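Undergrad: sequence and computational prediction follow.
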Amino acid sequence: MRRLTSLSLLLGTSVMFSFTACKNGGLFGKKKESSSATGWSYNDPKMGGFSVAKNKDQQTGPGLVFVQGGTFVMGASEQDVMGDWNNIPRRITVSSFYIDETEVANVHYREYLFWLQRVYGESFPDVVRKALPDTLVWRSELAYNEPLVEYYFRHPAYNNYPVVGVNWKQASDYAKWRSNRVNEKMLMDKGLLSKADVNSQADDNTFDTKSYLAGQYEGTPGKMSKATKSEFKNSDGSPRTAQFEDGVMLPNYRLPTEAEWEYAALGYIGQNPGPSKKEGKRGEELIMNRQVYSWGTNNSGLRDIRRGTWQGQFLANFKRGSGDNMGMAGGLNDRASIPGPVTSFFPNTFGIYNMSGNVSEWVLDVFRPLSPVDGDDFNYFRGNKFQTLYLNGDKEPEKDSLGMLKMRDVTDEESAGRLNYQKGDVINYLDGDSLSQVDYGYGITSLINDKSRVVKGGSWNDRAYWLSPGNRRYLQEDFATNTIGFRCAMDRVGSPEGNKFKTGQIFKKQRQKR
């Protein structure tokens, strides 16, 4: 009797669940979502076939951590010992974004070179040659560093050490390559591209995200594209390529802007605990201490309150003084005479390693001395040189010999009628152009020009002063040193608080009298 009762309850529950599922469009019936503006159904071939992907959160790309944006004071926080005062503090807001948990390591860069060699090595050997890091950056007239010239980049003992000898251009090219490899794998995992093409790509038929989106990549469709019931079908039933609106691919990897890098390095979220999953519990919008270095828990760096485990230990890899790169035998202070592994030393409250010390890092910005009124106070960046898609005589996009979609610079004539910008190249906007009424003579009367890129963070061979995230230096974009590496960043789409959170303050509707 008990068994019969249990079975009846189970069957009753099943029938009720089936009815509910049918009613709500699940399991036995799929309710089509319709436009709140026109009433027409989405993803319905009988209603025009307009394709709309379900709302979804952005995936976190390989190697990245989420950085919740906000307002902060950007600029120097220490005495200006260099005497040039080119980084006056000013308050700005940075949108949420992603940044690499670690610096790009030797093994990551060797993976990049391996791919270039396999795809372009025979037809375009210069592509591989131009990507090679300059290992001679270790050489010095009055030092014996030849072992580092020979082994630092190649020996497996240094696999997870930050790559150096890479200039700004090479770092930017690596970020583009990484974007394409990550998006290509995501399309393969989704079944939209076949894995059979992995080792057969060459020259102009290599996967490039922009080329794929423009229908210029001749790849083999995967199982999903051939399926009879698929969201990736045109209204006539033919397979289509995924578009960015489908949410399958990620935004591009790139170098972080100076504002993003500095904000991520400071990790102020540790001083202002953020929201929980429960609505209503938020931080106090209060930063109690302006940090000098990137670690934010116990700013003094003297003691771990919970365990007392790092009393007096070095939290970063830097040079304590002239001739003292790692302390004395038996008492090495930072245990690294050169750069250390990318996951060594104390991570900040965003969980990011080595934003102070180890190697300095390239960022996206063109270097200029800054003033209190310089640039926007939202997502500040100097270095915009706007581009658009190149179209041939038939008004069609084209690929170059390496499979990349051709782009061209936006002209001043195309920009003249706009309200938000009037030129295609605005690197010198309000700083040496006609509107600023100032002429610095960059590249003529100073060492600064349009190829001078900002370098942030101290290195293994720098004094503690340079470890402060607010400090900045510059170097020509085609130069490299043994103290500069890089990490990548990515745009964030969706809620600024992270996945599973809503955007904006959400309130219940008030009942209206009818």
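TA: Looks like it arrived, so ask away.
Undergrad: going forward, measure contacts between C-alpha atoms and count neighbours the same way
TA: Fine.
Undergrad: give me the distance between stretch 122-134 and the centre of its chain.
TA: 25 Å (CA atoms, centre = their mean, to the nearest Å).
Undergrad: swap in stretch 393-411?
TA: Taking mean C-alpha positions (CA atoms, centre = their mean), stretch 393-411 and its chain are 25 Å apart.
Undergrad: ok, second structure coming up, stack it against the first:
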Amino acid sequence: MKVNKIIALRLMLSMIMIIGFASCSKKSSSKSASRGTGWDVDSKRVSNAKKQEAGPGLIFVEGGTFTMGKVEDDVMHDWNNTPTQQHVQSFYMDETEVTNFMYREYLDWLKNVFPPTEDIYEHIYEGASPDTLVWRNRLGYNETMTNNYLRHPAYASYPVVGVNWIQAVEFSQWRTDRVNEAILEKKGYLKKNAKTQDVTAEASFSTETYLKAPTMTYGGNEEIVLKGAKGARKSPKAGKDGKVTEQKNVYAQRSSGILLPEYRLPTEAEWEYAAAADVGQREYNIYKGQKKYPWSGSYTRSGKRQSKGDQLANFKQGNGDYGGIAGWSDDGADITNEVKKYPANDFGLYDMAGNVAEWVLDVYRPVIDNESNDFNYFRGNRYTKNKIGSDGKVEIVTLETMKRDTLSNGKVIVRSFPGQIAQVPVDENETYLRQNFDKSNNINYRDGDKQSSKYYNFGNSESDTEKEKDDKKMYNSPKHNVTTDSLGMMVRKYDVSSKRTTLINDEVRVYKGGSWRDRAYWLDPAQRRYFPQDMATDYIGFRCAMSKVGPKAEKRKSARN
């Protein structure tokens, strides 16, 4: 009996010790010790980390390797499509082209915040408005589109045209700010409905301003820019010593993980990769052949039983044939068409061939230089940094310091808006002893700079400092100069030199994909053309992209699947 009592007592003690250890482990797990220092740290941000949410209108495109510039036919023989192996990181892309309705939302916001009737806001609304005169033709009656295409509800879901590359970039930046503004409002970091009721020219929202200097957002109005999500942060209380310590991290930051990266134009590599959508013919880790179009097969008509014979894109069928005969339309459109009228490609993206061609981010050069870089290839980097004022703080753009540019066609646009952080080129403080970049403007690197020109004398020690002459440049293009005088009158100075040899310069941008005006030859995703960045047409539109942060794939994959 005594032995049994002793055994029972030991069992009870063991159970008590197990329960005690369990309770201790629960208490110790309430705070997580850092694996780097052993300190107790707030691990909420790590443990609650979530994958990046797709922004409004975006589709996930998983990155990978592909052959860029490989065309099925090259009847033009223009030597600007040399196949190169490239790798693209995962990103997001607009499901469709930006529509008239989406762009009008941008114009309405500008008109509300910067009323065009006031002289101080001159050029803002007009500078962002599409050029509706692109529809006019010397021997064609197109006034219906000139007057109605942008604003009539019948064209609301049609892709916007008449937008130059600069306007497309400005729209993308505006979209970034509006999307993040809505996110912060939803999370309780901004006053509800401030984005419509309290926004003014002097007090508006900028994502970068909020991240770098949140107290300067909305003109420094603390009633709009709130401290803490959903008002969770209360006024700090005095400690035992009577001192009040201000709380930290009361504003959303990049580390909060709720703000999205910027909307932007896709790079040429991203656009071509997304359009080709070779993922649809993948077998394990190889592609089964090369697509001629964004869909499988070598024909522009559907081979499926339900839609056999239907055109898979909106393009010009032949001379004088933009949409077939009455009662039997080939593609259901003569000019542009509503988005989503044709099947999506294997990434779920619509109209990656036909409808309208699309601006991409790159400056045009005839050759894709994969020897220098084959990862996220892009030509056009101009590195900048935030401008710091005399008080040591970032300098915010005001109505007086807005930057205006006069384009080559005389149109005046605004390039920086009140509330944004002023930008300046990077200098030697950022480039000193770096190997990856050594200056702010990298557009001409290895194709357009002095060292890449045939006139560069490698044996001359003074070659690097010698002033480059116009007739010694690699791309000797015309230089038109349009300015405004003190009375606001336009002064046009055309370049009449007879020594110009090319139209390629740092202001021409790549556009991709065929359009309603193009024959099927241009529907090949690898085809590329260029156009001045400050000019617009009736057949070039655009869509936005967004970089993905975090892992390459949304779901874990292995060699077996």
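TA: Sure thing, it's come through. As the structure is a prediction and not an experimental result, all values here were calculated from the model.
Undergrad: quick one: the helices in structure 1, in order.
TA: For structure 1, applying DSSP state H gives helices covering 2-23, 106-120, 125-131, 146-151, 168-190, 209-213, 223-226, 258-266, 412-415.
Undergrad: out of the ones you listed, deepest packed?
TA: Mean neighbours per residue, mean count of other CA atoms under 10 Å, is largest over the helices of structure 1 for helix 258-266, with a mean of 26.
Undergrad: so how far does that one sit from its counterpart in structure 2?
TA: Following superposition, helix 258-266 of structure 1 is found to deviate from structure 2 by 0.2 Å on average (mean CA distance after the TM-score superposition for structure 1).
Undergrad: where does that helix end up in structure 2?
TA: Counting by TM-score structural alignment, helix 258-266 of structure 1 falls onto residues 268-276 of structure 2.
Undergrad: before we move on, the earlier item: for residue 505 of structure 1, find the nearest of the helices of structure 1.
TA: Taking CA to CA, helix 258-266 is the member of these nearest to residue 505 of structure 1, at 24.3 Å.
Undergrad: wait, residue 406 of structure 2 sits on residue 482?
TA: Yes: here residue 406 of structure 2 reaches residue 482: they are 6.7 Å apart, a contact under CA atoms under 8 Å.
Undergrad: can you find the partner of residue 415 of structure 1 in structure 2?
TA: Alignment note (TM-score structural alignment): residue 415 of structure 1 maps to residue 431 of structure 2.
Undergrad: ranges for the strands of the stretch 401-514 of structure 1?
TA: For the stretch 401-514 of structure 1, the strands defined by DSSP state E, counting those that start in this stretch occupy 407-409, 452-456, 472-476, 484-485, 489-491.
Undergrad: circling back: excluding chain neighbours, what is closest to the match of residue 415 of structure 1?
TA: Spatial nearest neighbour of residue 431 of structure 2, chain neighbours left out: residue 438 (4.9 Å); criterion: CA to CA, 6 or more residues apart in numbering.
Undergrad: hang on, the earlier thing: adding distance to residue 313 of structure 1, write the helices of structure 1 out as CSV.
TA: Putting these into CSV (distance: least, CA to CA, whole Å) gives the following:
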stretch, distance to residue 313 of structure 1
helix 2-23, 60
helix 106-120, 27
helix 125-131, 38
helix 146-151, 27
helix 168-190, 32
helix 209-213, 45
helix 223-226, 54
helix 258-266, 20
helix 412-415, 55
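Undergrad: to residue 244 of structure 1, which of those lies closest?
TA: Residue 244 of structure 1 lies closest to helix 209-213 among the helices of structure 1, at 7.5 Å (CA to CA).
Undergrad: what's the average distance of that closest one to structure 2?
TA: Mean deviation of helix 209-213 of structure 1 relative to structure 2 after superposition (mean CA distance after the TM-score superposition for structure 1): 0.5 Å.
Undergrad: can you name the residues of structure 2 that that helix overlays?
TA: Aligned by TM-score structural alignment, helix 209-213 of structure 1 falls on residues 207-211 of structure 2.
Undergrad: go on, stretch 154-170 of structure 1?
TA: Alignment of stretch 154-170 of structure 1 against structure 2: residues 151-167, by TM-score structural alignment.
Undergrad: check contacts around residue 526 of structure 2.
TA: 68-71, 81, 272, 512 (CA atoms under 8 Å, 6 or more residues apart in numbering).
Undergrad: from the residues you listed, which is closest to residue 169 of structure 2?
TA: Using CA to CA, the shortest approach to residue 169 of structure 2 within the contacts of residue 526 of structure 2 belongs to residue 512, at 16.0 Å.
Undergrad: so how many other residues sit close to the aligned partner of the closest one in structure 1?
TA: Aligning on TM-score structural alignment places residue 512 of structure 2 opposite residue 456 in structure 1. Burial of residue 456 of structure 1, expressed as a neighbour count using other CA atoms under 10 Å, amounts to 29.
Undergrad: residue 15 of structure 1 maps to what in structure 2?
TA: For residue 15 of structure 1, the aligned position in structure 2 is a gap, per TM-score structural alignment.
Undergrad: quick check: the gap between residue 15 of structure 1 and residue 335 of structure 1.
TA: Separation of residue 15 of structure 1 from residue 335 of structure 1 (CA to CA, to the nearest Å) stands at 67 Å.
Undergrad: what does residue 142 of structure 1 give?
TA: Separation of residue 142 of structure 1 from residue 335 of structure 1 (CA to CA): 24 Å.
Undergrad: which residue in structure 1 aligns with residue 448 of structure 2?
TA: Under the alignment (TM-score structural alignment), residue 448 of structure 2 pairs with residue 432 of structure 1.
Undergrad: skipping its backbone neighbours, what lies nearest residue 336 of structure 1 in space?
TA: Counting by CA to CA, 6+ apart, the nearest residue to residue 336 of structure 1 once its immediate chain neighbours are dropped is residue 326, at 5.8 Å.
Undergrad: can I assume the one you found is in contact with residue 314?
TA: No: Residue 326 of structure 1 lies out of contact with residue 314 (CA under 8 Å); the separation is 9.9 Å.
Undergrad: who are the contact partners of residue 103 of structure 2?
TA: Residues near residue 103 of structure 2 by CA under 8 Å, 6+ apart: 160, 171.
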